[in-house]
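S.K.: For reference, the sequence and a predicted model appear below.
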Amino acid sequence: MSAASTALRGRQILCLATQEWDANWTPVQQVMSRLAPENEVLYVEPFHALPSRLMRGNAVFQRQIREGVPALREVQPNLRVYRPRYPYAPWNMKSRAAHALNGMLYPAEIASLLRRTGFRRPILWAFFAQNLRVLDLGFSAFIYDCVDDWPSFFSHPVERAFITRIDAELTRRAQIVFVGSGPLLEKKRSQNSRVFVVNHAADIPHFAKAADPATVVPDDLARIPRPRVGFVGMIDELRFDGELIALLAENPEYQIVIVGGFQGNARKVVPNRPNIHVLGMRKVAELPSYLAGMDVCMMPYRRNETTRYIFPLKLFEYLATGKPTVSMAIPAVENLRHLVRVADSHEEFLAHVRAALTCDDPADVQRRMEFSRRHGWEQHVEKKLALIAGHLPLERLQ
């Protein structure tokens, strides 16, 4: 174990998560699962308003209710997951009255949970907070792990104002803040002097299986003709550029394959074309086999406020496969033009796809894979632990 790792060893950590544990894994689960072997972690899922228990809403949450998943459960040694159960009011982001009521319920439920589980002045590691009153419970330290620019995901002015206020207050009150990208650092550094960039990472050994000749391409992908230009991930209306996909599909030789789900009404973003194939969501365990069948991987992002601040999880996942990757020019890839074909326009994106299909050098495959090996989740967590060791005196974590 490194010296940095001992900064958090034998501690109790309360994690305020942005999604259910059983949802597709993001930095939230990746980080907490790697802290748990040396610490006691309590992962608190987001609360849902009382009406969402009775109607369709979050699919993972609904499945938990339907299947009777225990509210408090151990998912791995030293890591327990809790699903809030109090009767929260709807419209938490839009109604002051609802937010005030939830501001009484939420800290009361968390305080009860801490007593029940024997957590005494744990470290608070928040990826967001649905109500700021929870910060008043008394923690030995407060870490804000801000993986995205949350306000940019909300178009409704009231919701956006709410998220902006919460995000700014979390940033100001945290003793250390982690952000996922350089532009997000620039945005937040005036609010806190201890804001640090730790880019997202990937499960490198897992996604490197795509380069193994023994990996079998699934039947639903294998029957699609080549060349295949693929996208793996969630699609939303803010980031995914459907117009670019339509332009790409104008070449009837290209088969565009999308492996992933849709947020909200984002299905309408993807054009209906004979050579556009939407295969739907797949388990993370299956993704290397799908990536093995792609000829080019792509990140067809719009260039806007949202994509200015993101650092796509799929970036290092793609590089780990060795496949050529084409991306629109967002800040996350600007320093990786030696590894990623970066386009400043739709026309250049199309040209890059054409070049990737015709003249990719085997040496480039190895360079991409080698580079990705320095960006696994283990290195990601180690960097955060080193920053904690250097900027949070250990006596403050007692």
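M.R.: Perfect, thanks for sending it.
S.K.: Please make it C-alpha for all contacts and neighbour counts, starting now.
M.R.: Noted.
S.K.: neighbouring contacts of stretch 41-49?
M.R.: Stretch 41-49 is contacted from outside by 12-21, 32, 35, 78-85, 87-90, 130, using Cα atoms under 8 Å, 6 or more residues apart in numbering.
S.K.: Can you get me the centre-to-centre distance for that stretch and its chain?
M.R.: Here stretch 41-49 is found 16 Å from its chain centre; the criterion is Cα atoms, centre = their mean, to the nearest Å.
S.K.: re earlier: only the buried subset of the contacts of stretch 41-49, as a PyMOL command please.
M.R.: Buried subset of the contacts of stretch 41-49, written as a PyMOL selection, criterion 16 or more other Cα atoms under 10 Å:
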select buried, resi 12+13+14+15+16+17+18+19+20+21+32+35+78+79+80+81+82+83+84+87+88+89+90+130
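S.K.: Now intersect the contacts of stretch 41-49 with the strands, please.
M.R.: Counting by DSSP state E, the part of the contacts of stretch 41-49 found in strands is 12-16, 79-82.
S.K.: and which of those is nearest to residue 169?
M.R.: residue 16 (15.2 Å; Cα to Cα).
S.K.: Please report how far the closest one lies from residue 281.
M.R.: When distance is defined by Cα to Cα, to the nearest Å, residue 16 is 26 Å away from residue 281.
S.K.: Same question for residue 302.
M.R.: Using Cα to Cα, residue 302 is found at 22 Å from residue 281.
S.K.: and if you look at residue 245?
M.R.: For residue 245, the distance to residue 281 - Cα to Cα - is 19 Å.
S.K.: out of those two, which sits in the more crowded spot?
M.R.: residue 245 (19 against 16; other Cα atoms under 10 Å).
S.K.: I'd like the next helix or strand past whichever strand or helix holds that one.
M.R.: Assigned by DSSP states H and E, residue 245 falls within helix 242-249. Counting by DSSP H and E, the next helix or strand C-terminal to helix 242-249 is strand 255-259.
S.K.: what is the orientation angle of the top helix by length along the chain with strand 12-16?
M.R.: In the chain, assigned by DSSP state H, the helix with the most residues is helix 96-117. With axes from the mean of the first three to the mean of the last three Cα atoms, to 10 degrees as the basis, helix 96-117 and strand 12-16 are set at 150 degrees to each other.
S.K.: One more to weigh against that first structure:
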Amino acid sequence: MIDNLHNAQKKTFTDEISSYHDSAEYYDMIVFSHLRWQFVYQRPQHIISRMAKTMKILFVEEPLAYDENEDSGNIIIIDEMLHVLQPNVKDIPSIASIIPKYVSNESIPFGWFYSAVFYSLLDTVHFENVIYDCVDELSLFKNAPEHLFNQEKYLITQANIIFTAGKSLYEIKKQYHKNVYCFPNSVDQYHFAKALNGIAIPDDITHLKSPIVGYCGVIDERIDLELLHEVAKKLPNVSFAMIGPLVGISEDELPKEPNIHYFGLRLYNQLPNYLKAFDIAMMPFVVNDSTKFISPVKTLEYMAAGRPIISTKINEVVKNHGISVSLIETADEFSEAIQFSLDKRDRLSMELEYYHTLKKTSWDTTADKMKSIIKTFAK
């Protein structure tokens, strides 16, 4: 069924919504995501782009600011098999009202959810199979709605299959569902290994004083800004480069030191070029409820780029990469780890550790294994 579902199944039509079908298309899967396709390229993009090799997929984002004078939504054509819908509706439940305008089949073979905020669509759109890919414990995030926990409970009861992005999440979710599978975040090793080759370093980072300790990713409540500030003051001769967009925090909250540099959002294709400029890669996350279950994609991306890594003691990092990553808690330990990585780290040993880790995983393998599980349980 899943190997070539789009070609194997025929479109279904009904008289009630036939007026929409001139522009609507048949989709094998509809994906609902709180993470936008054209934002930071991460787990949803990696997995869904690979699923779209054999299934036609509509990737639906949360609504943009509503404008009743505009069309019901904006379609972005990624390729023939993958389209992104940016709904122009008042709220998430209203997405159901515009689905027939874009989707010709009444019955959707697969509904794939990245967030429980879309839970109401389970009652208004007919999915033959429901998949929940749990990437974070969103209910623990700052300003998370109180009802998000109950929404997730409902999504779990309706799901046929649950995937989790880490072992900690798996241990929690398996208590509530019998078909839970752990698929930790993986890596496109070929892409990030470009940092080891002769690619150019971007002009806007070449002026930074070496050594450069860098971060690539979203800059939000999960970054320990106080820790970053303290270590920057302790090591004024080290440049700290922050590559990524601000989310949920303002520029006023960012630490300001001459040796801390913010570059904003950069394209996925540009990241190996920036990583090439790093002497050390860092993951300065706070250790609290908001990071209790995260499995940072960037850990393996840093490894593929061959950078020494310093991280705070995030559960998934400690469990899976404690040997390969320098783990720290304080600014003093951070400073010592930087000096160690620059002066004493055995690069050959590090590269061997990275090799053994990276050979066990890839996004291609992850997507293939997910497809196999879905094929087993699909109705």
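M.R.: Sure, I can see it. This one's a predicted model, so the numbers in the text were calculated from it and none came from an experiment.
S.K.: can you list contacts of the helix holding residue 245 of structure 1?
M.R.: The contact list for helix 242-249 of structure 1, computed with Cα under 8 Å, 6+ apart, reads 254-256, 269-271, 273, 275-276, 300, 346, 350.
S.K.: Now do the buried residues in that helix.
M.R.: Neighbour-count burial for helix 242-249 of structure 1 [16+ other Cα under 10 Å]: 242, 244-246, 248-249.
S.K.: which of those residues lies closest to residue 362 of structure 1?
M.R.: Closest approach to residue 362 of structure 1 among the buried residues of helix 242-249 of structure 1 (Cα to Cα): residue 248, at 24.8 Å.
S.K.: Aligned to that closest one, what sits in structure 2?
M.R.: Here residue 248 of structure 1 is matched to residue 231 in structure 2, going by TM-score structural alignment.
S.K.: How about residue 14 of structure 1?
M.R.: Superposed on structure 2 with TM-score structural alignment, residue 14 of structure 1 falls opposite residue 30.
S.K.: you'd agree its match is up against residue 111?
M.R.: Yes - Residue 30 of structure 2 is within contact range of residue 111, at 5.1 Å (criterion: Cα atoms under 8 Å).
S.K.: what's the distance between stretch 189-198 of structure 1 and the middle of its chain?
M.R.: Distance of stretch 189-198 of structure 1 from the chain centroid (Cα atoms, centre = their mean) equals 20 Å.
S.K.: Report the contact partners of residue 230 of structure 1.
M.R.: With contacts taken as Cα under 8 Å, 6+ apart, residue 230 of structure 1 has the following neighbours: 256-259, 291, 294-298.
S.K.: aligned partner of it in structure 2?
M.R.: Under the alignment by TM-score structural alignment, residue 230 of structure 1 pairs with residue 214 in structure 2.
S.K.: Just say helix, strand or coil for its match.
M.R.: Put simply, residue 214 of structure 2 is strand when judged by DSSP: H, G, I helix; E, B strand; the rest coil.
S.K.: before we move on, what about residue 68 of structure 2?
M.R.: When classified by three-state DSSP, residue 68 of structure 2 comes out as coil.
S.K.: Please give the number of neighbouring residues around it.
M.R.: Residue 68 of structure 2 - counted by other Cα under 10 Å - has 10 other residues nearby.
S.K.: what about the closest residue to residue 377 of structure 2 other than its chain neighbours, neighbour count?
M.R.: In space, and not counting its chain neighbours, residue 377 of structure 2 is closest to residue 160: 7.3 Å by Cα to Cα, 6 or more residues apart in numbering. Applying other Cα under 10 Å, we find 20 residues neighbouring residue 160 of structure 2.
S.K.: now residue 160 of structure 2: how far from residue 82 of structure 2?
M.R.: Going from residue 160 of structure 2 to residue 82 of structure 2 by Cα to Cα gives 23 Å.
S.K.: Then residue 276 of structure 2?
M.R.: According to Cα to Cα, residue 276 of structure 2 stands 31 Å off from residue 82 of structure 2.
S.K.: Over to residue 347 of structure 2?
M.R.: Per Cα to Cα, residue 347 of structure 2 is found 41 Å from residue 82 of structure 2.
S.K.: just residue 118 of structure 2 next, same as before
M.R.: 20 Å.
S.K.: what's near enough to touch the counterpart of residue 79 of structure 1 in structure 2?
M.R.: By TM-score structural alignment, residue 79 of structure 1 lines up with residue 82 in structure 2. Residues near residue 82 of structure 2 by Cα under 8 Å, 6+ apart: 49, 52, 56-59.
S.K.: out of everything not next to it in sequence, what's closest to residue 148 of structure 2?
M.R.: Distance criterion Cα to Cα, 6+ apart; nearest residue to residue 148 of structure 2, sequence neighbours excluded, is residue 139 at 5.8 Å.
S.K.: Regarding the aligned partner of that neighbour in structure 1, what is its secondary structure?
M.R.: In structure 1, residue 139 of structure 2 lines up with residue 151, judged by TM-score structural alignment. Here residue 151 of structure 1 is recorded as helix under three-state DSSP.
S.K.: Please apply the same query to residue 181 of structure 2.
M.R.: Following three-state DSSP, we place residue 181 of structure 2 in the strand state.
S.K.: residue in structure 1 matching it?
M.R.: Residue correspondence to structure 1 (TM-score structural alignment): residue 181 of structure 2 is matched to residue 196.
S.K.: thinking that match is in contact with residue 177, fair?
M.R.: Yes - here residue 196 of structure 1 reaches residue 177: they are 6.3 Å apart, a contact under Cα under 8 Å.
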